[in-house]
Structure formats: structure tokens, C-alpha cells
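Novice: quick one: sequence plus predicted model below, questions after.
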Amino acid sequence: MRMKTAQILMECLLEQGVDTVFGYPGGTILNVYDEFELHGYKNKIRHILTAHEQGASHAADGYARATGKVGVCFATSGPGATNLTTGIATAYYDSSPVVFITCNVSENLIGKDSFQEVDITGISMPITKCNYLVKDPDQLADVLREAFAIARSGRPGPVLVDIAKNVTAAEAEYEPLPLAEHPNHGRLGAMLRRASHDLKTPEPDAGDIQTLLDMIEHAKKPLVLVGGGVIRSRGAVPEFRTFIETLNAPVASTIMGGGACPGNHPLFTGMIGMHGSHASNHASDQCDLLIAIGCRFSDRVATNPATFAPNAKIVHIDIDRAEIDKNVKTDHHIIGDARRVLELLNAKLPPHDYPEWKQWVFSHKEVPLKKDEILHPHEILETIQDVTDGDAIIVTDVGQHQMWCAQYYHFSRPGQFITSGGFGTMGFGLGAAMGAAVGNPGKVVVQCTGDGCFRMNCHELCTAEHYNIPVITVIFNNRTLGMVRQWQNLIYQKRFSQTDLDRGPDFVRLAEAYGIQGERAATQSEFETAFRRAVAAGRPYLIECAIDKDAMVHPMVSAGTPVTDFILD
């Protein structure tokens, strides 16, 4: 059938099972937005209008991470498109599947520095899996189908589709195509095959699997390191838990691996790296076999690659061949999807046990937590854990509060901890929390943020209030850029340059200005009372927590030093 290409775009979204879009309209994308009214797509696809395009990008990302679906974000040309770039990069570094759809100026105006024209495909090329500029109406449907396939396949990630405005006003033939039939569809199938490097996951080599089994058989002190790849791989977590319980060895996690191994599991040693636990960091230093699954060995994990796991044979399991030996030299690797690799290992792995090794690892105790008249960060997280029975989805910004969440909240499932791990995006939290809440109605979603981060995108409170998205915002307010101050305190001889946040706003009154109830808490009992009220309210809520200006994340390893060289215990 023949129809407007703007309508074809909407039909393609429905083919993909899209039920929610986050976005912000503008001149070049108006033909697309008109379809919400003209043909009633507003009754089939929910559109969330955010306060800023960056908020929309983070919301689509949070939705994707919390649901496992592909997130979708709309924006107009020029500044609308460039406002997405931080969100695109955030999704790219954490392998989150989001399709960003922008519309550019008409084809006859491209390249002429036209009003609100920008080469968004050129700008976003390094931070997307793939991107497109659509100039041919007949290609739009298949380009959109391919974009979704690439976003969700292999190592997931963001894809951008930019459409010239004149294309959205044109007409083209549209043939409805169920999602299951896409790989076998003529021209689309050919396009998908051309993109096979993105769409086909290699079957793990049987010899590589056996080599790892042999290495396990000879190991005396193995350590498993789990990263975000296990979270992103569909169905990998049950296989992972079978693997670690059969191996019965200590398990450490990167920040992106939170939820793969339950935080209260007897084998779990905690986070590893710059703010890793004593048990995890010392275990990595003394293990004789390190099995890393779905992690990148970033500089926050392998703080000094040359000295990381110096006594171990390092085995790296990853879907992306480009990650192998990129940061840390390995002794063996297996290329493949985490779920499939673990499935093959579990089929042949006999039960093991390492009682003396585990006893040594878990003998490394953490610093005792303070309990006194003031409110401490761990008390905030412990209270959230207790009140929600550990079932809340925690979304963070970046900084001290992010590390405290990773350390003190016991995540138990994929999608329960949503944070910007790779790109470290301040301002990520509120948008991502809204996306997570929209995708998980009925779940308690808590945005944990710092006063510095919250200022960056607090205008999205109007979005949460308007759509009644029940995000509970908990501000760890230490009146400073906490993590930067911690570095200044420990490394820069207390030269606190430009980190004091001795200014407004009054966060409670700001929330009230947006029609959201706010409270303050200075003790654990005050916070518990306020948080219980927030959960019971079932609507957006804000709690400002007064914490010590010099509260620090314990422990800490300086950048570029071995993970056991703690400068802060």
C-alpha cells in the first residue's frame, strides 16, 4: 500500500513492538509528530515529552536497560540533534540498545549551512554502532528495520537514523512485515546479511571451551570477574549463577556487572578496582586464574594494567573481539555470547571447591561502618534496601553516591542497577529513572544523586510530575562536588578549587515549584520516615539528605597504581 513516509515510520515502530517514545519536537520532525494526531498513533505509542532532548536520550536509555527492549528517542535537527550526543555516547559506552531518530533539513538545503542544519551522522559516527542519513523514501522502512536489528544484536548499542525533512513528506510503498520475517525478506534480508558483522554472534569454539575447563582443573585459586556483558546477554544470568556455584570460587564484579551475582551471595566479594572491596582487590592480586566474563578491563577496574592480576592466567570471555587484549593482556580468550559460552561450560564443568582460598579472600574485612547521630550514606542505602525488601530499581548519576550504591545496595537481578559506568555522565539519573519507571510500572524506582549532578537535569522534574512517573529522588547533599573534593583532599593537598556548591537552589522548594512533594532528612530515622511516605505516595517524590561534606568513598586506589595500593582504607 502507498502512504506517507512519516506514517511508514510509525508503522515500522509498531512492527518492532515499540510502545513508548521519548522526545522533543521541532521544525524538521513535524511531519512525524503530525502522525500522532493525524492517524491516531498516540493511542498506540505513548510519547513522553521531556524538558530537554538530553533528558529524552537518557530516558530512552534507562527504559532499554530496565526492560531489555530497544529504547526509542525522537529529536529535531541542529541543536535538537546535538543535544542527544551525550545520551548517545552514554548508551554506546554501556552497550545499551537505543534507536535515535532525528530529522534533518530538506535534501536541497543539506550542506548549505541552513537554519538548524547539522551533520549529525558525522558527529555521531564514533559513538554509534551504525548511523544513516535517509534521502530515499523507498528505503526508509528497511533502514528502520535494520537499525533496530543492529541495536539489539550482538553487543547491543545505539543506532541513529537521520531523515531529510522532504523524505518525511513524500510517499512510498509500505508492505507490513512481522518482525520474525525480517531476516528472510528480500531487500531487507540482503541488507541484514551485509551487516552480518553486527548481527551474527559467533558460536564459541569447542577447543577454546575445553582449554578453559583444563585451566580450571589445574587452578588452586580461581577468581571470577563479571561485567556488564552478562547483564546485556539475554538469559546469561541463570547460566552465570549455575557456573559460579558449580565452580564454587570467589566472584568479583565491575560496576556494570551489578546484579549478575546477588550482593548477599556467599561467593560475592564485591566490586573490584579503584573503589573495590579489599576482598576483591586482594583476590585479583593473588589468584592464579582470573576468568573475566563480559568486561572491558577499564582503567577503573585495572587501575594499572601492567600489575593487574600479576600471578594469574587471565581468561577473557567476550562477544566483541575488539575488547580482547585491548587493555589487559590475556592468556586465553573465548569469543561468543556470554549465555552460550556459559551454557557450554556448564555442560562439562564438574563441581569444585576451594575452602582455603575462599577463607583467605574473605578474611579481608572492610572498614567498620559508622553509626552515630548524623546521617551516613550507607544508612540511606540500607534503609532503601530494608523498606523495599531489596526490590527497588536503583538509578544513579555519577560520583560518590554512585559508588556508595554499588557498595551498599545488594542488587539481585539484571536491570536493577542503572548507572552511567563507561562515560560517567552527570545528569544521567533523572531521565534514566523516568525511563526505567515507565518500563516497569508498579516497581519502586529510586534515583540516587548528588547535589552537583542533580542540578544538571533537575528540570526534568516537570516531566515526572506531568506524567506522574513515580520516581523517588534521593539527593546525597554534601554541598560540594563530592568525588572531586575527595580527590582534592587525598591527592591535591586539600586545595579545594571550585568544588564548593555554596549556592541554591533549595531542592525541596524547587520540587514543590514543580508540584512534587519534598522532604529533608538529617538522621536515619528521619530518612526512613520520609522514604516510607515516598513509597506509599506512588507519585514523584524528592528527599534531600544532609550528609557530611567530607564523607568519602572507602576504600580508594589512586589511578595508575596497583589495585592493592590503597590510599584510603
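Specialist: Received, thanks.
Novice: going forward, measure contacts between C-alpha atoms and count neighbours the same way
Specialist: Will do.
Novice: mind listing the helices for the stretch 451-569 of the chain?
Specialist: Here the stretch 451-569 of the chain has its helices, by DSSP state H, counting those that start in this stretch, at 451-457, 461-466, 482-490, 507-513, 524-537.
Novice: want to compare, so here's the second one:
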Amino acid sequence: MSYLREKTPAPAAVPGQGERVTGSEILLRMLLAEGVDCVFGYPGGAVLYIYDAMHGNPAFRHVLTRHEQGAIHAADGYARSTGKTGVCLATSGPGATNLITGIATAHMDSVPLVVITGNVASNLIGTDSFQEADIVGMTQPITKHSYFVRRVEDLARIIREAFLLAGTGRKGPILIDIPKDVTAAVTEFVYPESIDIPGYEWANPEANPVDETKLDELIDAIASSAKPLLLAGGGVIQADGSGVLLEFIEKTRIPVTTTLMGLGSVPADHDLWLGMPGMHGTYAANRALIECDLLIAVGARFDDRVTMRLDGFAPHARVAHLDIDAAEIGKLVPASLPIVGDARRILERLNAKLPKPFPDQAEWIESLRKRRREFPLRYAPSTEELKPQYVIEMISRTTDGNAIVTTDVGQHQMWAAQFYRFRHPRSLVTSGGLGTMGFGFPSAIGAQIGNPGKTVVSVNGDGGMQMCAQELAICATHNIPVKIAVINNRTLGMIKQWQELIYDGRYSHIDLSGSPDFVKLAEAYGVKGLRAETPSEAQRVWKEALKTPGPVLIDFVVSKNELVFPMVPQGKALQDIILGPEGSCDRWTGN
């Protein structure tokens, strides 16, 4: 099978056909042909020929991060927020191994990346030479596919294959490891007219039609259901399927809950949206999962933070699972209606086949709306003490839910998911599956470069902010106008919460009182720094930050003892939800 993507330039449109050039020049020409407008990277000895070629190419944009992990997280944020494939570049040995956490982050969340590493010269491979590391072997479990380039003549084809693999099917990171001598070798540049990947069925979407019989079965199941529920995950956003999902919701009037990775696929103000489910999900969403008789999961992999204890997840429901990866169907939750395929194409076919009118679910909808009204997300407000939930609500209100919000991992991540009113797909950039601290700030840099006309807000904890704070230098150097909100509670808040609620406070290694003055740290890098300790100060400095044309860091000094509620403790079922702290919202355990 040979498959030529329509969006790829025809060979005649690629300059320099037939010229004898180096492998480094071939690499850059192929990246430009793939529409790459920015590469995030850090140089080293094994990639110097590539950097030399960049220097002579005015069409090529490179952003020098201050750590390789910052580079791959920035490429990741670029990819998630734009829908394009992100690209990063690092040298051999420690440069390549510093990318591993970022590769695993993208792999867990199905993010399309092309990760390019240099390696030592071919004749030194396997000799334990200086800065040699088997990065292909190290990353095989966390990449969709890996290449070790042995011949310069193969490089153009490999680049095309890598972008096809990264951006089709279940998307993910592709590693290309190139020995130094291959980047220096000279050969004739020939743009590959077609690519043939034996056994890769997603190379040609038209060869993977949706099973119409299964769609008819699903429509019949919806028609006979009294309490149907949609669970929309990140696969909907990756497939650019939010529009057809909304059409399906409007036609069927089925209530919907969206996972952390699916937030934004349904606007937060939609009358059928119940919020996020799972460990820190809303009461209405979790009760809907407990009571539904038909669960339609679209582009969701039934992560343990969504299902919690499996025997308490959708116990009365017939499950329809729509996913692009057949390996995910039945892996955790048995599905009586499995449908393999791209989420957008499946929903498009469903919308075309739905009967008119569709059965009314008014009673079921009203029962869920009642629960949403009776048990909303809430916290105890204060006019003196700055609450983290208040900060997120303020950011949401002042950006009208239209900003791109990136987060690190921890309590602030959950507060952002709960209290920011996401209205659009690709507006939340967060590490879901791997839960990578240090991800939030550099991913915001990538998101801002990919979306120069949008407001990008990076929400970070004081712990995660210190893991990639050196990337403040990029914001200052390039005047990247990211607004950096540090939710500073002087502790590892989520660890503290788990210790208090699950482990009876037996451990206490969570104090971050030795953290830097974040305002001075920002100013040291040449970034404007502001601080707020009360609600009124927060409003004033945030307003100032939004008016500032360049980057701004705001140190929001918040309550140290605030916890994230609701919460379903680890090892418990969705029924065992804690709505709030004792004496406030009390505990509720359902049957």
C-alpha cells in the first residue's frame, strides 16, 4: 500500500530536488515540507551539523530552551493547543535521556510529536563512547515508533513516515535517532513521492470504514434506554470531533460528562454538561455514571482516576465504547457495543443515521440537573484570605473562558479543571496520564508560540514551577506574553491532602517553605513579577498582568490548608464520594 497525504506538498513544490546536500539539510527541508514552523531544542556535539544547517536557513525557526525537558514540554504544548505535530531536537546521551519524561507524557496522552535526537558516529555505536546512549532502546515502550537512521539516503523517507505515524490513528510520539556522520553525509535530495508502511492500517483512512451494523445497534440501544449518558474523552479533541459531538448531543439530548483530557469538547455552559467525573469529579457526573443504563464512551480509555474501583463504575449500564485503538476496548471495562474508529468519523456517521425525532429524556435530564443544582462545586469564600478556587474563577471570568490554560500537576490542576469554564477544545493543556510536574510552564510557551493571537495562562503550583523555572529566560528573550499564575501554598498540596484523608497524616515531607521569592526570580530573568495575598490584591494585579503586553508572573499566595473537593479516595468506588471537609459539606456515601 502506498499512501500520499493530500496536505503534503507535491514533489515539484519542494525546492532543491536533485541537489546533493547533507543529511542535515535534508532534515530541515523535510521538516519545512511537513509544515513545521518551529522546533524547540538544545544543541550539543552530536547535532552540531544540524544547527549549522539551521543557521544558514532563514526560513527555519528554532527556540533555544534552557533544558531539554523544557523543549519537549514546549513541543507538547504546541501540539495539544494547535492540533499540529510538535517537534523537538536534542543531542546524544544526556540530551536525549532528558527527553524521556516528556516522551512518556506525550505517549500517555496520545500527543503527536516528532522527537529528533543526535547520536555518536555510526562506527562508535555500541562502544560506550562519550555521550552515547541507546535512546531507541530506552524509549521503545513509550513511543509509537522509533527510527535509528543508518543511511543518509533513508532520511527523507523516514521523516515523512514519522509525521504520518505521529499524526494518524492513535496519535503519539515518534523518535528519530540520527548518528552524527549521517547528518554530515552527502547525497542527492529526492522527495519521496509516496510512502509505504506495511501493516499500518491507519495510513489510509478510507481503508478503515466505520462498521454500519454496530452504529445501527447503538442507535437502537439509545432508543430503548431510559438513562443514557455520554462520556467524552481526549480522543474527541484529538480527532477534531467536538463539533460533531455537540451535534450528536443536540440531536439525542443525552447528558454528557467530559474527562480531564476531554474538557473543552463541550462548552461548560451547555445545559446537558454535568462536569468532570471521577476522583475529583462533580456529584452530578458521578451519580450519572452510577445510575445510567447505557454508557457511551467516546475517545476515553477508562483511566483509573475516572472509574475508581471498577466494580462501582457504571454498574447498571450497557457499555458502548467508541475508540480508535482496538486495544483499549475491553481492557478495563467490558463493552457490549465496541466500535473501532476515529471519533469524528464515527460521530459523523451516527449523526447522519439518527432518526427524527429522537426519544425525549426529560425526566432523566431533570434528575441530573437537580443534583447539579443541589451539589455544585463550592468552597468557603473569604474577603481576607486568598483562596485558590477564587483565583481560578477570577481568571476564568476575566478571560471569558476563551484563554488557553496550561497546568502543572497537583491541587491547582484539579481546581483549574473544576473552576475554569472551558468553552473550546484545545483550551486546556495538561498532563493527564503521566501526571508530570514541570509540564505546565514550558507547555504554555509552546502553546503561545503556536497561538500568537490568544491569551495563554500557565497555572502552576509552587512545587512544579521550580522544576522548569529556567524557561523564564525564553519568555524574556522572545517577549512571549504568557501570563504565569503561581498558586503558592508553600506545600506539596496534593501529597498533603492524600496524607490527611487517606494515610492519616503519617508522613510530613511536604514543606516548601524554602522556595524562592517568585517575584524576584521572575525579575532576575527579566520578566515582570507581581504578588497578591488577598482577593482585592488578586483582582488588581491580575488586571495589570492582562494589560501588560509581555510575560508576567503573578505569585498568588493562597491558603495553605485548602483541599480539593469532591474527592473519591483511592481504592474506593464512585459511590464513596467526599463532598467536602467535615463540618462544611459533610460526607456523603451512596448505595
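Specialist: Yep, it's here. Everything quoted here is computed from the prediction, not taken from an experiment.
Novice: list the TM-score for the superposed pair.
Specialist: Once superposed, chain against chain, the TM-score is 0.96 (TM-score structural alignment, normalised by the length of the first structure); 555 aligned residues with a C-alpha RMSD of 1.3 Å.
Novice: picking that back up, can you lay out the helices of the stretch 451-569 of the first structure as a markdown table showing distance to residue 367 of the first structure and mean neighbour count?
Specialist: Rendered in a markdown table, the data for those read as follows (distance: least, C-alpha to C-alpha, whole Å; neighbours: other C-alpha atoms under 10 Å):
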| stretch | distance to residue 367 of the first structure | mean neighbour count |
| --- | --- | --- |
| helix 451-457 | 26 | 20 |
| helix 461-466 | 37 | 21 |
| helix 482-490 | 17 | 19 |
| helix 507-513 | 32 | 17 |
| helix 524-537 | 20 | 17 |
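Novice: format those as CSV; extra columns: distance to residue 236 of the first structure.
Specialist: Written out in CSV, the entries for those read as follows (distance: least, C-alpha to C-alpha, whole Å):
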stretch, distance to residue 236 of the first structure
helix 451-457, 32
helix 461-466, 33
helix 482-490, 33
helix 507-513, 40
helix 524-537, 31
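Novice: out of those, which comes closest to residue 304 of the first structure?
Specialist: Proximity of these to residue 304 of the first structure was assessed by C-alpha to C-alpha; the nearest stretch is helix 482-490, lying at 17.8 Å.
Novice: can you give the distance of that closest one from its chain's centre?
Specialist: Relative to its chain's centre, helix 482-490 of the first structure lies at 25 Å (C-alpha atoms, centre = their mean, to the nearest Å).
Novice: so that helix matches what in the second structure?
Specialist: Aligning helix 482-490 of the first structure against the second structure (TM-score structural alignment) gives residues 493-501.
Novice: over to stretch 117-132 of the first structure?
Specialist: Per TM-score structural alignment, the counterpart of stretch 117-132 of the first structure in the second structure is residues 132-147.
Novice: in the matching stretch, what's buried?
Specialist: Taking 16 or more other C-alpha atoms under 10 Å as the neighbour-count basis, stretch 132-147 of the second structure is seen to contain the buried residues 132, 133, 134, 135, 136, 139, 142, 143, 144, 145, 146, 147.
Novice: just those residues now: which is nearest residue 381 of the second structure?
Specialist: Nearest to residue 381 of the second structure, judged by C-alpha to C-alpha, of these is residue 142 at 43.1 Å.
Novice: surely that closest one meets residue 103?
Specialist: Yes: the pair residue 142 of the second structure / residue 103 is scored as a contact, 6.6 Å apart, by C-alpha atoms under 8 Å.
Novice: hey, what's in contact with both of these two?
Specialist: When contacts are counted by C-alpha atoms under 8 Å, 6 or more residues apart in numbering, residue 142 of the second structure and residue 103 have residue 173 as shared neighbours.
Novice: mind telling me what residue 316 of the second structure corresponds to in the first structure?
Specialist: The criterion is TM-score structural alignment: under it, residue 316 of the second structure has residue 311 as its aligned partner in the first structure.
Novice: can you tell me the SS state at that match?
Specialist: Three-state assignment for residue 311 of the first structure (DSSP: H, G, I helix; E, B strand; the rest coil): coil.
Novice: do the same with the one 4 residues further on
Specialist: When states are read from three-state DSSP, the local structure at residue 315 of the first structure comes out as strand.
Novice: what does residue 183 of the second structure give?
Specialist: Reduced to three states with three-state DSSP, the structure at residue 183 of the second structure is helix.
Novice: was I right to think it contacts residue 152?
Specialist: Yes: taking C-alpha under 8 Å as the definition, residue 183 of the second structure is a contact partner of residue 152 at 7.2 Å.
Novice: ok, back up a step: if you look at the buried residues of stretch 132-147 of the second structure, which of them are in strands?
Specialist: Judged by DSSP state E, strands contain the following of those: 145, 146, 147.
Novice: nearest to residue 221 of the second structure, of these?
Specialist: Checking these against residue 221 of the second structure with C-alpha to C-alpha, the nearest one is residue 145 at 37.8 Å.
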